[in-house]
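# Just a sequence and a predicted model for now, questions to come.
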Amino acid sequence: MNILIIGGGGVIGQKLGRALAARGELRGKVISGITLADIVDPARIPGSAVPVKTVVCNIADPASVAKCVTADVDVIYLLAAVVSAHAEEDLDAGLSINMMGTLNVLQHARALGTRPVLVFTSSIAVNGGEVPQPFTDYTGLNPQTSYGAQKAIGELLVTDFSRRGLIDGRGFRLPTISIRPGKPNRAASGFMSSIFREPLQGRTANCPVSSDFNHYYLSPRKCVENLIKGAELPAEALGLNRCMPMPGRVWTIRQMIDAMTAVAGSGPARLISWEKQPGLDLILDGWRMDIRADKAESLGLEADASFEDNIRYFLEDDLPGA
């Protein structure tokens, strides 16, 4: 069993690679190798009993994709993307990576002729606008950002390539993943990690929305667990609709800060400022959060029990000794 993680240099890609290496098997088979691919050479996974290699891959370049989507690959995780605010600021970058890059990976997976399992990370940004809530597994896609539109196109391609028997695809609309470790990225939702990540390390952070702003969240730990479960689902369990929301929970900013205080005391919350960010409302106004992930939950994927758990996971996984 050979696994390719495209986007293997990112937070989720790195965590997924480490989890799979520690697990040692997937879909009932021993993992013989893991390849981490990204636009820059991903960090290595030290001490792994499973052979792990890294490669540079630009999914916007078909020739680059051909070097990593090779005949020995059994499972492909397609995590790479230009994130929301970046895709909104730079339409061409979003089209190149999120739309054409996804098509490049699908075309090379198709060319293998082996019908590899392909796990595609989509986004809750495919929903929005005037479509009535709640959003269910069968709500029509109505993205309100370029990023959401590009992810919606990817979903349709994954489903169609699977219908044709070219791949065994499955796509999951990720909630906002919080708390993400490391440096801030250009996602519009980035502040939903920074207002916890920075204060928990004694640094200031700004919240550009009001305390009653609510959103749909999942911890990195649960996201990785769900991506592994998602790869193991048999094709017949997925049915005709191959893409679905990943389970998450809806909390307000105030509830999340209260959860941080319950776990880490009152000090971190005092490091949060509250100033609006110009232009952010144009993106946030298109988001809708009443999401029902019934299908994924019936297939065994799970949300966090509480945001206190998200805080604890961050302290345990990303700030050892905190």
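Sure, I can see it. Numbers count the residues shown, from 1 in each chain.
# rest of the way, CA atoms for contacts and neighbours
Fine.
# in the stretch 1-150 of the chain, which spans are helices?
For the stretch 1-150 of the chain, the helices defined by DSSP state H, counting those that start in this stretch occupy 11-23, 62-68, 84-89, 91-94, 102-112, 146-163.
# Run through who's touching the shortest one.
This means helix 91-94. For helix 91-94, contacts defined as C-alpha atoms under 8 Å, 6 or more residues apart in numbering pick out Ala81, Val82, His86, Ala87, Glu88, Ser146, Tyr147, Gln150.
# now, which of these sits nearest Thr114?
The closest of those to Thr114 turns out to be Ala81 (C-alpha to C-alpha; 24.9 Å).
# so how many other residues sit close to that closest one?
Here the number of neighbours of Ala81 (other C-alpha atoms under 10 Å) works out to 25.
# Quick check: closest non-adjacent residue to it.
Of all residues beyond its chain neighbours, the one nearest Ala81 is Asn98 (5.4 Å), with distances taken as C-alpha to C-alpha, 6 or more residues apart in numbering.
# quick one: contacts for the one you found?
Ala80, Ala81, Val82, Tyr147, Gln150, Lys151, Gly154 are the contacts of Asn98 under C-alpha under 8 Å, 6+ apart.
# try this one side by side with the last:
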Amino acid sequence: MNILITGGSGFLGARLARTLLAQGSLALAGAPAQPIQRVVLVDRVAPPADLAADARVQPLLGDLGEQLAAGALPLADVQAVFHLAAAVSGECEADFDLGMRSNLDATRQLLEGCRRAGHAPVFVFSSSVAVFGDSPEQRLPEVIEDTTLPTPQNSYGIQKFIGEQLVADYTRKGFVQGRNVRLMTVSVRPGRPNGAASSFLSGMLREPLAGERARCPVAPETAVALSSPGNTVRGIIRASTASSTEWGARTAVNLPALTTTVGEMAQALERVAGKEATALIDWEPDAQIAKIITSWPSRFQPKRAQALGLAADESFEAILRDYVRENPQAVKLAVKG
């Protein structure tokens, strides 16, 4: 079996690739498991050294849209496509054309490439909680269910929702076996901040653990829906293995979310690394970021995901301790317990 991952050198793409390679096989769409022979990582940057050293990994470097236009992706030879590449929320608000090119145009080009390949590969599209947005004109319900109407309030959410509909229609036409999954905000991400409005939901923990100051632009009582990196990848892989009967409707599946508040996240940090860590958080409001974050829902009832055997993380403290265990080189403060 050959697999292609867009955004394959990024944080989630690399973690997905490592997980699949460690498994060694994959049971696509309910079929018997097949050995994984090749994983194609499409990205602007080279993959991490451990992935580059794996003989099963084939990096393809360059702009996704340009590679698709040139016919450079081996779509005729892959059985599964994981489409993770995207411009993130803050970037899309700052640069409308970037968001449209990266999140809408590239998604349609990729679907067209799969259509031309002619064998209906499994196509997992990483959508987002940002397809839901609250507004005075159309309030969100207290709890988001699988049938709740998406009402995006920013360019990123709108582009992701359009992508879901494209995947659904290409599935209806038999061009791909589509699996739309709505990811929650992933925390704690290692590395440096990115352009997402939600980037601080990792930075306010990651930077203090490294002995550096971090800014939190929203109030402590702000509620958020989170998922750990590991739980997010489990959900993405489970989408690829679900049979059409298990998956059900062509609409997107909301992955399970841990509901917490930003203040509770800071409390978890204090339990893990003490007051020295929380003293490094600067609570500096940013109205633009707060507007985006508070428009997103924080409570979900993901019955379809639960039927697939997926569950939310146990607690944010557990997520934080997983980050410390997985990234010891990035933690400079003493950790309790």
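Yep, that arrived. Only a predicted model underlies this, so the values are computations on that prediction, with no experimental measurement involved.
# on that earlier part again, which single one of the contacts of helix 91-94 of the first structure is nearest to Pro62 of the first structure?
Within the contacts of helix 91-94 of the first structure, proximity to Pro62 of the first structure (C-alpha to C-alpha) peaks at Ala81, which comes in at 15.5 Å.
# The second structure: which residue goes with that closest one?
Under the alignment (TM-score structural alignment), Ala81 of the first structure maps onto Ala86 of the second structure.
# now Phe161 of the first structure
Taking TM-score structural alignment, Phe161 of the first structure has Tyr170 as its aligned residue in the second structure.
# what separates its match from Gly133 of the second structure, distance-wise?
As defined by C-alpha to C-alpha, to the nearest Å, Tyr170 of the second structure lies at a distance of 26 Å from Gly133 of the second structure.
# ok, the residue lying closest to Ser202 of the second structure once chain neighbours are set aside - how many residues close by?
Distances taken as C-alpha to C-alpha, 6+ apart place Val188 nearest to Ser202 of the second structure, at 4.7 Å, with adjacent residues excluded. Neighbours of Val188 of the second structure under the rule other C-alpha under 10 Å: 25.
# right, and Val188 of the second structure touches Phe200 too?
No. With contacts counted by C-alpha atoms under 8 Å, Val188 of the second structure stays clear of Phe200, the gap being 9.8 Å.
# residue contacts, Leu4 of the second structure?
Taking C-alpha under 8 Å, 6+ apart as the test, what Leu4 of the second structure contacts is Val39, Val40, Leu41, Val42, Leu75, Val78, Ala80, Val81, Phe82.
# The first one: how many residues sit nearby?
Looking back up the chat, that one is Val39 of the second structure. By other C-alpha under 10 Å, 26 other residues sit near Val39 of the second structure.
# Helices of the stretch 201-322 of the first structure, start to end?
220-232, 235-238, 253-264, 280-284, 294-298, 307-317.
# These: which one's closest to Ser123 of the first structure?
When these are compared by C-alpha to C-alpha, helix 220-232 sits nearest Ser123 of the first structure, at 12.5 Å.
# Matching Thr260 of the second structure against the first structure, which residue comes up?
Mapped onto the first structure by TM-score structural alignment, Thr260 of the second structure lines up with Trp251.
# right, and Ile293 of the second structure touches Ala196 too?
No. Counting by C-alpha under 8 Å, Ile293 of the second structure does not reach Ala196; the two are 10.4 Å apart.
# quick one on the thing from earlier: which position in the second structure pairs with the residue nearest to Ala81 of the first structure?
Match for Asn98 of the first structure (TM-score structural alignment): Asn103.
# how much space between the match of Ala81 of the first structure and Asp105 of the second structure?
Counting by C-alpha to C-alpha - Ala86 of the second structure and Asp105 of the second structure are separated by 11 Å.
# circling back to that earlier point, quick one, which of the helices of the stretch 1-150 of the first structure is nearest to Asp309 of the first structure?
Proximity to Asp309 of the first structure, assessed across the helices of the stretch 1-150 of the first structure by C-alpha to C-alpha, is greatest for helix 11-23 (17.3 Å).
# Now do that closest one: distance to the chain's middle.
13 Å (C-alpha atoms, centre = their mean, to the nearest Å).
# Identify the contacts common to Ala86 and Asp105 of the second structure.
With contacts defined as C-alpha under 8 Å, 6+ apart, no residue is shared by Ala86 of the second structure and Asp105.
# Enumerate every residue touching the closest residue to Gly248 of the first structure other than its chain neighbours.
Leaving aside its sequence neighbours, Gly248 of the first structure sits nearest to Ala303 (C-alpha to C-alpha, 6+ apart; 4.6 Å). The contact partners of Ala303 of the first structure, by C-alpha under 8 Å, 6+ apart, come to Leu218, Lys222, Pro247, Gly248, Arg249.
# farthest pair in these?
Based on C-alpha to C-alpha, the longest span within those runs between Lys222 and Arg249 and measures 11.6 Å.
# what sits in contact with each of the two?
Ala303, Asp304.
# which one in the second structure is aligned with Arg221 of the first structure?
Residue pairing (TM-score structural alignment): Arg221 of the first structure is matched to Gly230 of the second structure.
# Could you report the distance from its match to Asn254 of the second structure?
The gap separating Gly230 of the second structure from Asn254 of the second structure is 16 Å, by C-alpha to C-alpha.
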